[in-house]
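Enquirer: Sharing a sequence plus its predicted fold:
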Amino acid sequence: FSGDGNVSFNEAQFSGNGDVSFNNVRFNSDGDVSFDSLVFANENKSFNGGVSFERTQFTGIVSFANLQETETIKSFSFKHASFEKSLTLPNSTFSCVLDLTDTKLGHSVTLHNLDCKLNRERQFEKLGFYKAYSATDEDDAARFRRLKEIAVANKDHDRALAFHGEELRAKRWHDLTFFQSMVNAIYSGISNYGQSLINPFLGMIFLLIASIIMHSHFAECYNFWTAFNYSSSNIVPFLSSAKSAASDNLKILYPESTGGVPEWLYIVTLITQLFNYILIFLFGLALRNKFKM
C-alpha cells in the first residue's frame, strides 16, 4: 500500500476457522493505518484462527483500538514487524498473548487497558493435593517480557506490573526449577506478585485468629482480650511497645503458678512472627506498587 492518504480497515469483520495474514505487507503511505473496532465474529460464527502481521512494515501511525470479539483468537503476532511511528493497542482483551517480540518501534506504544490471557494446562496429575498449572506455550514468558519492556519504556506502571506478574507465571514449571516454581506459586498466591493488598492483609488476619484459637485451647488463664492483645502484638513485633505488651500478656495467659510458658510456644511465636514479617513486607510492596509514579 502506498500513496498519500490513510488506509482504513475500521469495523472490518473476520469469522471462521482460518487465519488472517498480513505477513510481509508494506504500508508505505504517508497517512495513517487504522484497524480500529475490528470485529472477529459475525452474527452466526466467531473467529477461531490466528492473526499475523509478521515482518509487516508500517511507515505511518498505526491504530488497533477497541477490537471486538477477540476472546476466541488463537494468536495475534507482530513478530519482526517494523513501526516507524506510534502504535496504539488500547482497550482490548485477548485470549492469547500478543506477540511483539523482535519488533522495531520508532515511537511510543499505547497499551492502556490491554489484557492478554495466559493459557495454562494442568501439570503433575498424580499430585492430588496440589493443582499445578503451566503455560501452554512456553514462549509466552518472552512475549509478556516484551510487553513489560514496552510498558516500562512508556512509563505505564500498571501495565508493566501486570505483564511482569504474567511473565513470572508463564515461567513457572518451564524456565524455573521445582523449588523455584513452588516459591513462584506461593508468591503468586500470597500477593499476586506484589499487586495485591488484600491477600497479605487477610493472611495477617488469619494468623491473628489462629493464634487466638490456639491460646483458647492451651492457655491456663485464657481471656479473649488478653489473647487478642498478645496475638496482635506479634503482628508488629519490631515495635518496642508491642514487645512489652506481648511479654505482659504472655505472663497473664501462662502464669508461673501454673507452670509458666511452655517451650514449644516460643517456637510457634517465632514462626508466626516470621510469617508476619513476610506478610508486612508484601503488603508494603503492594502499597508501593499501587502509588508508584
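Expert: Structure's in. What do you need?
Enquirer: CA atoms for contacts and neighbours, from now on please.
Expert: OK.
Enquirer: Just the buried residues of the helix or strand harbouring residue 229, please?
Expert: For residue 229, the element it lies in under DSSP states H and E is helix 224-233. Residues of helix 224-233 classed as buried: 226, 227, 228, 229, 230, 231, 232, 233 (neighbour count, 16 or more other C-alpha atoms under 10 Å).
Enquirer: Put this next to the first one:
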Amino acid sequence: MAHDNKKVVLKGQAAIELWLQGREAWNKWVEENPVADVSFHKADFTKYGVVPFENYKFPKGSVDFSQAQFGAGDVDFTQAQFGDGGVYFRETQFGEGDVYFIMAQFGNGYVDFAKAQFGEGDVYFGEAQFGNSDVNFAQAQLGEGDVNFAHAQFGEGEVYFGHARFGSGEVSFKNVDFGDGDVIFSKVIFGNGPIYFNESKFGAGHVYFNSAQFGENNVYFYQVQFGGQYTSFAKAQFEGNVYFNASIVSGMFAFSDIRNVHKARTVSFKYTTFESAVNLGGNRFSCVPDFTNTKLSHQLSLSHFTVNPRKRNSDRFVINFIIALQRFCFGHKLKHSRVKKALELSNKFPWVGKITAVDKKDIDRIRRLKELAETNKHHKLALDLHIEEMKCSRWIETTSKRALFAEFLFEKFGDYGRSIQRPLVGIAATGVLCSPIYYFNSTVKEPLFTDALYYSFSQMLHLIPSSRTGRSELAIKLFESTDKIPNHIFLLSWAQSLISIALVFLVGLALRNRFRV
C-alpha cells in the first residue's frame, strides 16, 4: 500500500494479498479508506483459477485492471460496486471461463474495456448499471460464447462499441437503457449467433451502426425506441433476417447502401412508427421489405431501390420435362448440379410453368411499397413495383387464363408499358409480314411488291387522313377496284388495324410512363 499526495493507493502484490483475504476483509478496508485508488495493472491471476470479486466494494478512486491476465476459471464481478473514479479493463485478457458483471454498479467515472480480450466462455453484463460518464468497449474481443447485456442501464455518457468483435454465440441487448449519450456500434463485427435488441431504449443521442457486420443469423430490434435525432445503419452488412417490428424512431433513420442485403429473406419494419425522414436508398433486396402497417410522417427516400421477390414454380411439368431430357442425354442418375440447372432453366419459362410468389404476403408488401413510392412521387419505382405485384399475383389472385394471356401479351410486346422499342418493332414487323399476303393475293397480273408493302403500312396508319387516300389508290393498284378486294383480305386488314391500335397505345403508354411529371 502506498500514499500518493496523501491519497491511498492499493496496488501490486498488496492488492492481491488483500483480495486473497476474502470479501469481508476487502470491504472492511474500503470502509476505512473510502477515497483511494486500486490498481491491479498487469496483475497475473492465472494461477488462482476462479477469480471471485462478487459483492466486492471499491473506493471512490480509480480502479485499474488494465492488462491484467485471468486464467481458465470464471471471473466474477457479480454485484460489485465501483466508485465514481475511472474503471479500467483496457487490454485485459480474460481466460477460458465465464465472465460475470451481473448487477455490477459502476459510478460516474469513465469505464474502459477497450481492447479487452474475453475467452471461450460467456460474458454477462445483465442488469449492470453504468454512471453518467462514457463507456468504452472499442476493439474489444468479446469471445466465442454468449454475450448478455440484458436489462443493463447506461447513463448520459457515450456508449462506444466501435470495432468490437463478437463471437459465434448469442448476443443479447434486450431491455437495455442506453441513456442519453451517443451510442456507437460502427464497424462492429457480430458472429453467426442471433442478435437481440428487443425492447431496448436509445435516448437523446445519435445511434450509429454504420458499416457494422451482422452475421448469418437473425437480428431483432422488436419494440425498440430510438429517441435521438439520427439513427444510422448505412453500409451495414446483414446476411440473416432483420426485424424492426413495432419500433418507434423519433429522428432521421438511414437504412441505406446495405451490404449483402440480397442474402436476407426477411426485412421487416411492420408496425413501426417513423417520426422523421427515412432513407432506404441504394438497396437491392431479394425479398420484399415489409412496411405494412407502418406510420411515416416525413419523406421516404427510395433512390436506387429495387426488390426481387422470391418465386417458385408450382407446376412441375417444365422441370420434369427438362430432367427427363437430361436423363435421356446423360444417363439415369443425375448429379445435384444438373437438377439445380433444371430448376434454373424452368424459371426462364414463367408462362409455361406456374411461376408465382413463394410468400403470398409479398403481394400486400409490394402494394404498400408502391403506395409509398407514389406518395413520394417516385413514378418509375411505383411502376416497377406494380409490375412485381402483377407477377406475384399470377396463379394466386389472377387465375383467369384470358387475363393471364392478356398479361403475357402486355409483357412480351410492351414490357408492361416500359418499352418504346418493342411496340415500334412490332408495328414494323406486322407491316412487313402482312405485305407478302397482299402481294400474292393481288388480282392484277404484275403487281409491285412495294405497292403491297405500302398498302400494308397504310392499314396500320388509317387514322392519318393522307393514309386513307393512299390506301384507296393502292387498293386499285393491287385489286383493280375496292369492290374486288377478297373477303379474307378485308379480315386481315381489320386484324392488322386492331393490332396497330394496340401497339400504338403501348408506344403512347411507354412515353407517358417515361416522361411522366
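Expert: Perfect, thanks for sending it. All figures in this text were calculated on a predicted structure; none of them were measured in a lab.
Enquirer: Provide the aligned range in structure 2 for the helix holding residue 229 of structure 1.
Expert: Aligning helix 224-233 of structure 1 against structure 2 (TM-score structural alignment) gives residues 449-458.
Enquirer: Comparing that stretch with structure 1, how large is the average distance?
Expert: When structure 1 is overlaid, stretch 449-458 of structure 2 sits 1.5 Å from its aligned residues on average, using mean C-alpha distance after the TM-score superposition for structure 1.
Enquirer: Spatially nearest residue to residue 367 of structure 2 (excluding sequence neighbours)?
Expert: Spatial nearest neighbour of residue 367 of structure 2, chain neighbours left out: residue 389 (7.0 Å); criterion: C-alpha to C-alpha, 6 or more residues apart in numbering.
Enquirer: Tell me which residue of structure 1 lines up with the one you found.
Expert: Residue 389 of structure 2 maps onto residue 167 in structure 1, by TM-score structural alignment.
Enquirer: ok, that match to residue 184 of structure 1 distance?
Expert: 11 Å (C-alpha to C-alpha, to the nearest Å).
Enquirer: So these two - more neighbours on which side?
Expert: A direct count of neighbours by other C-alpha atoms under 10 Å for residue 167 of structure 1 and residue 184 places residue 167 higher, at 23 against 19.
Enquirer: can you list the residues that contact the helix holding residue 229 of structure 1?
Expert: Under the contact criterion C-alpha atoms under 8 Å, 6 or more residues apart in numbering, helix 224-233 of structure 1 has outside partners 208, 211-212, 215-216, 242-243, 245-247, 249-250, 252-253.
Enquirer: Quick one, which of these are buried?
Expert: Neighbour-count burial (16+ other C-alpha under 10 Å) applied to those gives 208, 211, 212, 215, 216, 242, 245, 246, 249, 250, 252, 253.
Enquirer: Now tabulate those in JSON lines and tack on distance to residue 142 of structure 1.
Expert: Listed next are those as JSON lines, based on distance: C-alpha to C-alpha, whole Å:
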{"residue": "208", "distance to residue 142 of structure 1": "40"}
{"residue": "211", "distance to residue 142 of structure 1": "43"}
{"residue": "212", "distance to residue 142 of structure 1": "46"}
{"residue": "215", "distance to residue 142 of structure 1": "49"}
{"residue": "216", "distance to residue 142 of structure 1": "51"}
{"residue": "242", "distance to residue 142 of structure 1": "46"}
{"residue": "245", "distance to residue 142 of structure 1": "50"}
{"residue": "246", "distance to residue 142 of structure 1": "49"}
{"residue": "249", "distance to residue 142 of structure 1": "53"}
{"residue": "250", "distance to residue 142 of structure 1": "52"}
{"residue": "252", "distance to residue 142 of structure 1": "57"}
{"residue": "253", "distance to residue 142 of structure 1": "55"}
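Enquirer: Now flag whichever of the residues you listed is closest to residue 16 of structure 1.
Expert: Nearest to residue 16 of structure 1 out of those is residue 208 (C-alpha to C-alpha; 54.9 Å).
Enquirer: Look up how far residue 76 of structure 1 lies from that closest one.
Expert: Per C-alpha to C-alpha, residue 208 of structure 1 is found 47 Å from residue 76 of structure 1.
Enquirer: For residue 420 of structure 2, what is the corresponding residue in structure 1?
Expert: Under the alignment (TM-score structural alignment), residue 420 of structure 2 maps onto residue 197 of structure 1.
Enquirer: I'd guessed its match sits against residue 283; true?
Expert: Yes: using C-alpha atoms under 8 Å, residue 197 of structure 1 is in contact with residue 283, at 5.6 Å.
Enquirer: of the two, who's got more company?
Expert: residue 283 (23 against 20).
Enquirer: Stretch 105-114 of structure 1 aligns to what range in structure 2?
Expert: Per the alignment by TM-score structural alignment, stretch 105-114 of structure 1 matches residues 296-305 in structure 2.
Enquirer: Please determine how far residue 487 of structure 2 is located from residue 494 of structure 2.
Expert: Counting by C-alpha to C-alpha, the gap from residue 487 of structure 2 to residue 494 of structure 2 is 11 Å.
Enquirer: And residue 427 of structure 2, by the same measure?
Expert: 15 Å.
Enquirer: Settle it for me: which of those two has more neighbours?
Expert: Remark: of residue 427 of structure 2 and residue 494, residue 427 carries more neighbours, 21 against 14, as counted by other C-alpha under 10 Å.
Enquirer: show me the contacts for that one.
Expert: Counted by C-alpha under 8 Å, 6+ apart, residue 427 of structure 2 has contacts 460, 500, 503, 504.
Enquirer: who's in contact with the alignment partner in structure 1 of residue 249 of structure 2?
Expert: Under the alignment defined by TM-score structural alignment, residue 249 of structure 2 is paired with residue 58 of structure 1. Counting by C-alpha under 8 Å, 6+ apart, residue 58 of structure 1 makes contact with 26, 27, 28, 33, 81, 82, 83, 84, 85.
Enquirer: Over to residue 290 of structure 2?
Expert: So residue 290 of structure 2 contacts 267, 268, 269, 270, 365 (C-alpha under 8 Å, 6+ apart).
Enquirer: Can you redo the buried residues of helix 224-233 of structure 1 as TSV, where the extra columns are distance to residue 90 of structure 1?
Expert: Listed next are the buried residues of helix 224-233 of structure 1 as TSV, based on distance: C-alpha to C-alpha, whole Å:
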residue	distance to residue 90 of structure 1
226	54
227	52
228	49
229	50
230	50
231	47
232	45
233	47
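Enquirer: Before I go, just wanted to say thanks for your time.
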